[in-house]
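Q: Attaching a predicted model along with its sequence, questions to come.
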Amino acid sequence: MADFRAGFPNEWQIGGQGLQNGVSQRGEIVLTPEGDIGGVLPAGAFTKRASEKLNGTIRSPVLEAEKRYVSFLVSGERSSALRLVTNNCQLNYKNYRALISPNLQWITFQIPAGAKNLRVYAELMTMFDNPKFPDQLSALGGDKANYKLPWEKAAENPRSWFGVIRVVEHETAEPPKLELGALKSLFEEFEVSSYADVADRISARITTAIEAWRTGNATDEDIAWLDGLARGGLLSISNQSSEKLSRLSAEYREIEGAIELPRVVPGLADCGPGFEQAMLVRGDCMRPGEGVPRHFVEVLSKHEEFKPEGSGRRQLAEMIASPSNPLTARVMVNRIWHHLFGTGLVKTVDDFGHVGEKPTHPELLDYLAARFVEEGWSIKRMIREIVLSRAFQLENRPSEKSSESDPYNRLLAHYPARRMEAEAIRDLILATSGRLDGTMYGMSVQPWREKENADRRLFPGPLDGGGRRSIYIKNNLMETPKFLGAFNFPGGKVTQGRRDLSNVPAQALTMLNDPFVLEQAEIW
């Protein structure tokens, strides 16, 4: 099905810095973080050629399922994984295997029935590309390490790698057998009668392997011997064996040590030709109906305007963000206005449709939308333009006449009084006590919790969040930070252009009794 010894197979998608320079050649050495030789690679795709800190992903084309099973000859360590993905579903433990051995092994999956319709593909990935990292439930087959740690703790050691040599399909459940050529060559032409004979044969075999490697003629069996001996510490391969090697090793350690943790954002890979998604009969994934042509939202465009390449997602994004599409700019400008004034020019910020409200100032909305596009879709510039306007600088006391004619101030005769948002309340308390840390960027901080729940990735942080601004407090979908949640902090499960507003006794009680407030009051 695929052989990575001569290069990356056609139609397989390759990603990550660890695979940028192609596959390894037979006999390449791998350096440890200390600069010593830590192994010898066979021909194949290995992410650790330059450093175990470099990430990598390999994604197969859709499996045709001509046979019932697929096996991968792989190795890997430290939260790298191999999986089969069905219908792009990430929440899948059945066909998910952690790679936990530096030795090559065959890992076998049964290909799901209807794989072609379900668009099943295989994927290899290092730690930071693994959506199950850290594995809180130890659910990845074969992995006994349970990372009941916050992400930042589990990621303190960023080293992770995998290697793959071959992929085969077969009819029976039994995986292919590992070849024993490295051991077979010891005795196939010689008879031994004592342990001394065995030692002599091993010594001669090692010498042959080293000489073959030196001359560039090493076989797979030679590499297996050298790699096993190197990883077992049975060869004299210190970086101090020569002055030149010591200097090069020091340079490598300096460069490798400067590699920082990657910044990971979930995204979509647009791989291979596109296809028309089938309409599922009664929502049953096993009963696909006719394909639905890819197109933009019907009420906003005509079918013939959409000419997809690949999946069509790029064209869709271009149409949404096109300067000729006024809706995107209007929606964004309206949300900025809502953020600054408490109410949008279109009050229903999440609904510009037939059941939404009409804009109070349509000409102003169009003017700001045009300015937004002209200024390169810059949110900062749009905020600057609005806050420098006369409307924003009005006092917030209404006149008697405006109170009668426009009680809801939709015509902006005065600046509307606004409720402070949850983040501003918390930050103001920290600023008052003198504990506010205005440092920008850096890792998120776990919110304070009375107790942790490691299985749900709910870990306690310092009561004051280390003084960090609220924008740096980590928000977990499982549980909103307690103090912020009392003041209508959004949960994050759905997009909200407008936050909920409530006035309940719990808010007053929070300001009176919350441990965070009491602590900051003591400091003040």
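A: Thanks, I have the structure now.

Q: contacts and neighbour counts: CA atoms only from here.
A: Will do.

Q: quick one: contacts of stretch 215-231?
A: With contact meaning CA atoms under 8 Å, 6 or more residues apart in numbering, stretch 215-231 is reached by 26-27, 37-42, 181-182, 206, 208-210, 212-213, 235, 237.

Q: I would like the residues contacting stretch 269-280, please.
A: Residues from elsewhere that reach stretch 269-280 (CA under 8 Å, 6+ apart): 11, 13, 61, 286-294, 308-313.

Q: can you rerun that using 6 Å?
A: The contact list for stretch 269-280, computed with CA atoms under 6 Å, 6 or more residues apart in numbering, reads Arg287, Pro288, Gly289, Glu290, Gly291, Val292, Pro293, Gly310, Ser311.

Q: contacting residues for the residue lying closest to Ala278 once chain neighbours are set aside?
A: Computed as CA to CA, 6 or more residues apart in numbering, the closest residue to Ala278 that is not its neighbour in sequence is Gly291, at 3.9 Å. Contact analysis of Gly291 by CA under 6 Å, 6+ apart lists Glu276, Gln277, Ala278, Met279.

Q: could you redo the last one with a cut-off of 10 Å?
A: Contacts for Gly291 (CA atoms under 10 Å, 6 or more residues apart in numbering) come out as Phe275, Glu276, Gln277, Ala278, Met279, Leu280.

Q: in the stretch 201-350 of the chain, which spans are strands?
A: 277-280, 288-292 (DSSP state E, counting those that start in this stretch).

Q: Please identify the most buried of the ones you listed.
A: Greatest average neighbour count among the strands of the stretch 201-350 of the chain goes to strand 277-280 (a mean of 14), per mean count of other CA atoms under 10 Å.

Q: dump the residue contacts of Leu300.
A: So Leu300 contacts Asn325, Leu327 (CA under 10 Å, 6+ apart).

Q: For Gly310, see how far away the residue nearest to Ala278 is.
A: 16 Å (CA to CA, to the nearest Å).

Q: now do Val40
A: Taking CA to CA, one finds Val40 at 39 Å from Gly310.

Q: Next: Asn217.
A: Asn217 is 43 Å from Gly310, by CA to CA.

Q: now swap in Arg119 and tell me
A: Relative to Gly310, Arg119 is positioned 15 Å away (CA to CA).

Q: Secondary structure element holding Ile383?
A: helix 379-387 (DSSP states H and E).

Q: buried set for whichever helix or strand comes after that helix?
A: Sequence-wise, the next helix or strand downstream of helix 379-387 (DSSP H and E) is helix 390-393. Within helix 390-393, the residues that count as buried by 16 or more other CA atoms under 10 Å are Phe392.

Q: before we go on, here's another structure to hold up against the first:
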Amino acid sequence: VKGDAPRWIGHNLKHYAGQRVHFEFSPVGNTPFELLQVIDGGTPKQKLGERKAVSRKELHRALDDLDDGRLEARHVPHIAWLLKLGKVNLPDELLKSWQSALDGLAKEARWESRLAVSWWGGTGVDEHILERGSPQSPGERVGRNLPELLAMAPLQNRSPGRLELARQLTAKDHPLTSRVMVNRIWHQLFGRGIVSTPDNFGWLGQRPSHPDLLDYLAVEFAETHSHSIKSFIERIVLTKTFGMSSTAADPVYAEKDPDNRWLHRMPMRRLEAEAIRDSALAISGR
């Protein structure tokens, strides 16, 4: 859409009657964007010209109130818009008072926040079984639920289920999340995880080489380190296991465990380019 003038944008949805639809309104790049009204139906009866006339009338009322020294709350946005455009001048005393109040509000504003941008969960919708995969042939309606494969408890309300899924996955009594995370960290530090298939933690993956160690670290990761990856990595790299030499302490160990499955030595790993560069800069004094 080009230009600043308001206009109607229509979408003909007659070919999608009876189906669900999702609309998303967003600006293009850094261009300003404002959505004034959304109508579900045919062509709006009110024309844009009529809307402009109504707005012009409201602006005149707002200016009259301003001249009389009183301003209703519904006219404040109109005056603010006119001030922004430079179409109206306020008395010096009123302008100073307004600027002082604005500066006070700016000082009270919190410019930093621990909150993150997120999506608001929509309305939960149950899906139909599609006969032969055709969306035109909906079959029996199936109630939504959480994956039973992940040892999830059934949904207790009519919400979409995303928040419940996140809560159950990160619950202290849920064994999967902590084990998977611990195994991935171990894989990055030692070159191979306690479960050697970190991307396949199910029945088709490999069995853990040290199941008791995996359970112990998973509990420690959740309870002692409160799921802090940084704290848990520090815990592992300060152990004797991580500090072992890559050479076997006894040739017998290499004969009995040639693949180093039982970690009788530190596995040899390829040195990353970043570490080589940092070492060269440190030696050269740069």
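A: Okay, I see it. From a predicted model like this one, the values you see are computed outputs, not experimental measurements.

Q: need the strands of the stretch 201-350 of structure 1 in CSV with distance to Asp270 of structure 1, can you?
A: As requested, the strands of the stretch 201-350 of structure 1 are arranged in CSV below (distance: least, CA to CA, whole Å):
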stretch, distance to Asp270 of structure 1
strand 277-280, 15
strand 288-292, 19
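
Q: right, and the ones you listed - which one's nearest Ser324 of structure 1?
A: strand 288-292 (26.1 Å; CA to CA).

Q: Leaving out sequence neighbours, find the closest residue to the alignment partner in structure 2 of Gly289 of structure 1.
A: Per TM-score structural alignment, the equivalent position to Gly289 of structure 1 in structure 2 is Gly139. Closest residue to Gly139 of structure 2 apart from its sequence neighbours, by CA to CA, 6+ apart: Ile129 at 4.9 Å.

Q: Between the two ends of stretch 313-327 of structure 1, how far is it?
A: 18 Å.

Q: go on, stretch 38-57 of structure 2?
A: So stretch 38-57 of structure 2: terminal residues 23 Å apart, CA to CA.

Q: Please identify the residue in structure 1 that aligns with the residue nearest to Gly139 of structure 2.
A: Per TM-score structural alignment, Ile129 of structure 2 is aligned with Met279.

Q: how close does that match get to Ser301 of structure 1?
A: Taking CA to CA, one finds Met279 of structure 1 at 21 Å from Ser301 of structure 1.

Q: cool, and Val281 of structure 1?
A: 27 Å.

Q: Pick out the residue closest to the middle of structure 2.
A: In structure 2, the residue lying closest to the centroid (CA atoms, centre = their mean) is Ser118, at 5.1 Å.

Q: more crowded one of Val40 and Gly310 of structure 1?
A: Val40 (24 against 14; other CA atoms under 10 Å).

Q: Can you give me the distance of the more buried one to Asp227 of structure 1?
A: 5 Å.

Q: just Lys184 of structure 1 next, same as before
A: Counting by CA to CA, the gap from Lys184 of structure 1 to Asp227 of structure 1 is 17 Å.

Q: what's around Ala317 of structure 1, how many residues?
A: If we define neighbours as other CA under 10 Å, then Ala317 of structure 1 has 11 of them.

Q: That one -> structure 2?
A: So, by TM-score structural alignment, Ala317 of structure 1 is matched to Ala166.

Q: Identify the residues contacting the match of Gly289 of structure 1.
A: Counting by CA under 10 Å, 6+ apart, Gly139 of structure 2 makes contact with Glu127, His128, Ile129, Leu130, Glu131, Arg132.

Q: ok, the closest residue to the fourth one other than its chain neighbours to Val76 of structure 2 distance?
A: What that stands for is Leu130 of structure 2. Distances taken as CA to CA, 6+ apart put Pro138 closest to Leu130 of structure 2, at 4.7 Å, once the chain neighbours are dropped. The gap separating Pro138 of structure 2 from Val76 of structure 2 is 52 Å, by CA to CA.

Q: Ile39 of structure 2 too?
A: 26 Å.

Q: The two: who's more crowded?
A: Val76 (12 against 9).

Q: Could you verify my assumption that that one touches Arg61?
A: No: using CA atoms under 10 Å, Val76 of structure 2 makes no contact with Arg61, being 11.1 Å away.

Q: could you pull out the helices for the stretch 251-400 of structure 1?
A: Per DSSP state H, counting those that start in this stretch, the stretch 251-400 of structure 1 carries helices over the ranges 313-320, 326-341, 362-374, 379-387, 390-393, 400-405.

Q: once aligned to structure 2, how far is the shortest one on average?
A: On superposition with structure 2, the mean distance recorded for helix 390-393 of structure 1 (mean CA distance after the TM-score superposition for structure 1) is 1.5 Å.

Q: go on, the last one?
A: Using mean CA distance after the TM-score superposition for structure 1, helix 400-405 of structure 1 ends up 1.8 Å from its aligned counterpart in structure 2, as a mean over the superposed pairs.

Q: how about that helix, aligned to which bit of structure 2?
A: By TM-score structural alignment, helix 400-405 of structure 1 lines up with residues 251-256 in structure 2.

Q: again, but for the second one
A: Structural correspondence for helix 326-341 of structure 1: residues 175-190 of structure 2, per TM-score structural alignment.

Q: For Met382 of structure 1, the count of nearby residues, please.
A: Neighbours of Met382 of structure 1 using other CA under 10 Å come to 19.

Q: Likewise for Ser226 of structure 2?
A: Counted with other CA under 10 Å, residues neighbouring Ser226 of structure 2 total 13.

Q: Check Leu484 of structure 1 too.
A: 21.

Q: Leu238 of structure 2 now?
A: 10.

Q: That one maps to what in structure 1?
A: So Leu238 of structure 2 corresponds to Leu388, using TM-score structural alignment.

Q: So Arg78 of structure 1, which state does it fall into?
A: strand (DSSP: H, G, I helix; E, B strand; the rest coil).
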